[in-house]
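# Sequence first, then the predicted structure:
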Amino acid sequence: MTWGRKQRQEAGDGAQQWQVAGNVIVGINEERAREIAEVTAKQVIAEHAGVALAIVQERIDEFDRRVISSLEARGHLDAFGDPAFQRAYRKAQTGAASSDRATDYDTLAALLSDRAESVGDRVAVGAIEKAIEVVDLVDDLALRGMSLMYAIREWHPFSYDIDEGLDVIDRMMGVLITGPLPHGSEWVMHLESLGLVRATTVMELKKMPLLLSEKLVGYVAPGVESRAMPEQVHPAVPGVRWEPLTVEHALKPGYRRVRASNEAMLSRVFEQNGFPQHWREIIMAEARSLFGLGTIDPSLREPLLAAAQERTHLAQAMIFWDSIPLGAHLTLTGETLAKANAYRLDTEGYITRE
């Protein structure tokens, strides 16, 4: 995610340079970034005087190596010129010095990349810096469960095809399920103690049969009988036909539905194809009234669930979700950490960085 604006300048000698407020030029290359990291590292190491200094130094060195490499790859070395970023970096070094999990370094690197992109967004910066403070305190099982909770609630497939869309979700769940999943309520209470989750017994989580159909509402739309589908969308959008905007309903033979997993995905298609705003509004209204886009055919919930249960990782994720005993909701800090952990695990680039 990107917040704020930068005015780019040409930079030489491997430096990245930008103009802030029209009159200040700053350039940061890898060598300078390492110098800044060493300065903040000395402050962190001083706090550990007499306590296994060699181990602390080794951990910070490895952390610095990974983070600088990650920031350079994403074009964020210039963040080292920001005193506020240096403060966040020092916090992250403190966490790395306290952690015996090398994976924490990559999670912290992902958070610092988000921090570098979030200049000017105080809400995002606050959540990121809170997440940095607790990375080394989160139990592995709880982190896995929290990341899966975030993915189930927030991720949507772009594909209009049901099988392809479910396969995408299954693949993304596989990215996150790297070991056993937590059960019971202890892990939720652990996350709540760190400010990453709010748990309540008053409002339970929606069960998977309902949640899945709501997330993939386009897949379970009522649709319209193929023979009854009109050719043209509307007189006010000349030349636009329903045939290329619809697909055979895999869960309802003899019917057609709109080619989208939900309304947001259809809007994206309109935008990519340059449809004027008033066209989009007319087509969307017709899609809702004629094909039931945005509504659910109750008879299609079970077929969709059955198709999802055929996917190994998605089936695991659904069982896990339905076993969560409390009405647990991620805080903004929890969402921030869960997303950073997902990006750390996604070495193949399956997850869209948006």
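In hand now; what should we look at? Numbering: from 1, shown residues only.

# Every contact and neighbour count from this point should use C-alpha atoms.
Fine.

# Asp163: how many residues sit nearby?
Residues contacting Asp163 under the criterion other Cα atoms under 10 Å number 15.

# which helices and strands does whichever strand or helix holds Met265 pack with?
Secondary-structure assignment from DSSP states H and E places Met265 in helix 263-272. In terms of contacts (3 or more Cα pairs under 8 Å, 6 or more residues apart in numbering; DSSP states H and E), helix 263-272 is packed against helix 277-291.

# hold the first one in mind and look at this next one:
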Amino acid sequence: MAQDEEQFLVPRTKLGSQGLEVSKLGFGCMGLTGVYNSPVSEEEGVSIIKDAFSKGITFFDTADIYGPLANEVLVGKALKQLPREKIQLATKFGIAGFDMNRTMVKGDPEYVRTCCEASLQRLGVDYIDLYYQHRVDTSVPIEETMDELKKLVQEGKIRYIGLSEASPDTIRRAHAVHPITALQMEWSLWTREIEEEIVPLCKELGIGIVPYSPLGRGFFGGRAVVESLPATSSLATHPRFHGENLNKNKTIYNRIEALAKKHQCSPAQLALAWILQQGDDVVPIPGTTKIKNLDENVGSLRVKLTEEDREEISDAVPIEEIAGERTYINMLQNSWRFADTPPKGCRDSG
């Protein structure tokens, strides 16, 4: 990487209209404790978080279910070696576990408080900057969940409230109790269901959007994923990476690869630039376990696209041509009846 790229720092932006300022590119910590592949060592995990911070990334995303629990512990150890006042820490509650491939969701007030206090302890911090409800428990009125989150804000234990994979109705009802600062949703070149209803609603209410899996769960990360996905990777059971679906989706990758050459960047950088430039308060959180991938992600901020460029990239990935659902095969049948009604076009809660 050129020297000027090494010195480039990620710029900052406002996330939502409630005052939270974060780095324009965040870092998703989930993979550090193993999801798609094997976890990294504690030393490696701490090192990559510190390296991200040195490049200007200050917005770090974790959750109690990652690990489970271990991810927050790892992030907490990294935070002890960084200036806390310069970090925007996001974590989540709401997924209580999995039973027979079903996502078990909880959102009652007692559970909210218990989870928050446990996360504070694991992270080793006095407050959480952005606290998300990871999935919405439809057995509990969202107003009751929000009332408890509002109390946690008043007590200084959390500073801002977020939702993840929530429906438009839930977002409006929650926002009426206490302003929602950010909504975390899956959003990438091949997962665009939120664009019809969710994105306009967030702009209307002043809610920032935090896209997770902005590289299509790694699909747009490089040809190695497309051509030689390890059999041990959990992505091998993902519908879009599986069998004939993967063969069909390679055509999509080839188009993005060709456009990336046109813009003199990698496919990953083009995919990230496309979503980074959807709005000032759109802050994706790609995760990685490799410094070279982190450097590549940061480099996406230097790829400038015109409106015509973004349309051309969008047109290269027609949603009707994407083969396979956006969630795992073994979760399709059972998971979403435990969670909130998904945005139009989605089959489950993700």
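Cool, the structure landed. From a predicted model like this one, the values you see are computed outputs, not experimental measurements.

# Work out the TM-score between the chains.
Comparing the chains after superposition, counting by TM-score structural alignment, normalised by the length of the second structure, produces a TM-score of 0.26; 155 aligned residues with a Cα RMSD of 6.8 Å.

# for the stretch 101-250 of the second structure, what spans make up the strands?
Under the criterion DSSP state E, counting those that start in this stretch, the stretch 101-250 of the second structure contains strands at 102-105, 128-133, 158-164, 182-186, 208-212.

# any chance of the ones you listed in TSV, with distance to Val298 of the second structure and mean neighbour count too?
As requested, the strands of the stretch 101-250 of the second structure are arranged in TSV below (distance: least, Cα to Cα, whole Å; neighbours: other Cα atoms under 10 Å):
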stretch	distance to Val298 of the second structure	mean neighbour count
strand 102-105	33	21
strand 128-133	22	24
strand 158-164	24	24
strand 182-186	20	25
strand 208-212	16	25
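
# how about these in TSV, adding distance to Gly76 of the second structure?
Shown next, in TSV, are these (distance: least, Cα to Cα, whole Å):
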stretch	distance to Gly76 of the second structure
strand 102-105	25
strand 128-133	11
strand 158-164	16
strand 182-186	21
strand 208-212	21
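
# circling back: report the buried residues of the helix holding Met265 of the first structure.
Of the residues in helix 263-272 of the first structure, those buried by neighbour count under the rule 16 or more other Cα atoms under 10 Å are Glu263, Met265, Leu266, Ser267, Val269, Phe270.

# Closest to Val44 of the first structure out of the residues you listed?
Here the nearest of the buried residues of helix 263-272 of the first structure to Val44 of the first structure, counting by Cα to Cα, is Met265; it sits at 46.5 Å.

# quick one, helices of the first structure?
Secondary structure of the first structure (DSSP state H): helices located at 30-46, 53-73, 83-98, 102-117, 122-134, 140-154, 162-176, 186-193, 208-215, 263-272, 277-291, 301-309, 312-323, 332-345.

# In the fifth one, which residues are buried?
Spelled out, that is helix 122-134 of the first structure. Across helix 122-134 of the first structure, burial judged by 16+ other Cα under 10 Å covers Ala124, Val125, Ala127, Ile128, Glu129, Lys130, Ala131, Ile132, Glu133, Val134.

# which helices and strands does that helix pack with?
Packing partners of helix 122-134 of the first structure (3+ Cα pairs under 8 Å, 6+ apart): helix 83-98, helix 102-117, helix 332-345.

# likewise the second one?
Of the remaining helices and strands, those touching helix 53-73 of the first structure by 3+ Cα pairs under 8 Å, 6+ apart are helix 30-46, helix 83-98, helix 102-117.

# give me that answer again for 6 Å
Taking 3 or more Cα pairs under 6 Å, 6 or more residues apart in numbering; DSSP states H and E as the contact definition, the neighbouring helices and strands of helix 53-73 of the first structure are helix 83-98.

# ok, and what's touching the helix it packs on?
Counting by Cα atoms under 6 Å, 6 or more residues apart in numbering, the neighbours of helix 83-98 of the first structure from elsewhere in the structure are Thr40, Val44, Val56, Arg59, Ile60, Ile132, Asp136.

# For the second one, grab the count of nearby residues.
Val44 of the first structure has 21 neighbours, counted by other Cα under 10 Å.

# Who are the contact partners of it?
Listed by Cα under 6 Å, 6+ apart, the contact partners of Val44 of the first structure are Thr94.

# just the helices in the second structure please.
According to DSSP H, the second structure carries its helices in the segments 3-7, 42-54, 70-79, 109-123, 142-154, 168-177, 198-205, 223-227, 243-262, 267-276, 291-299, 307-315.

# and these, which is most packed in?
When you average the neighbours per residue for each of these (mean count of other Cα atoms under 10 Å), helix 267-276 leads with a mean of 25.
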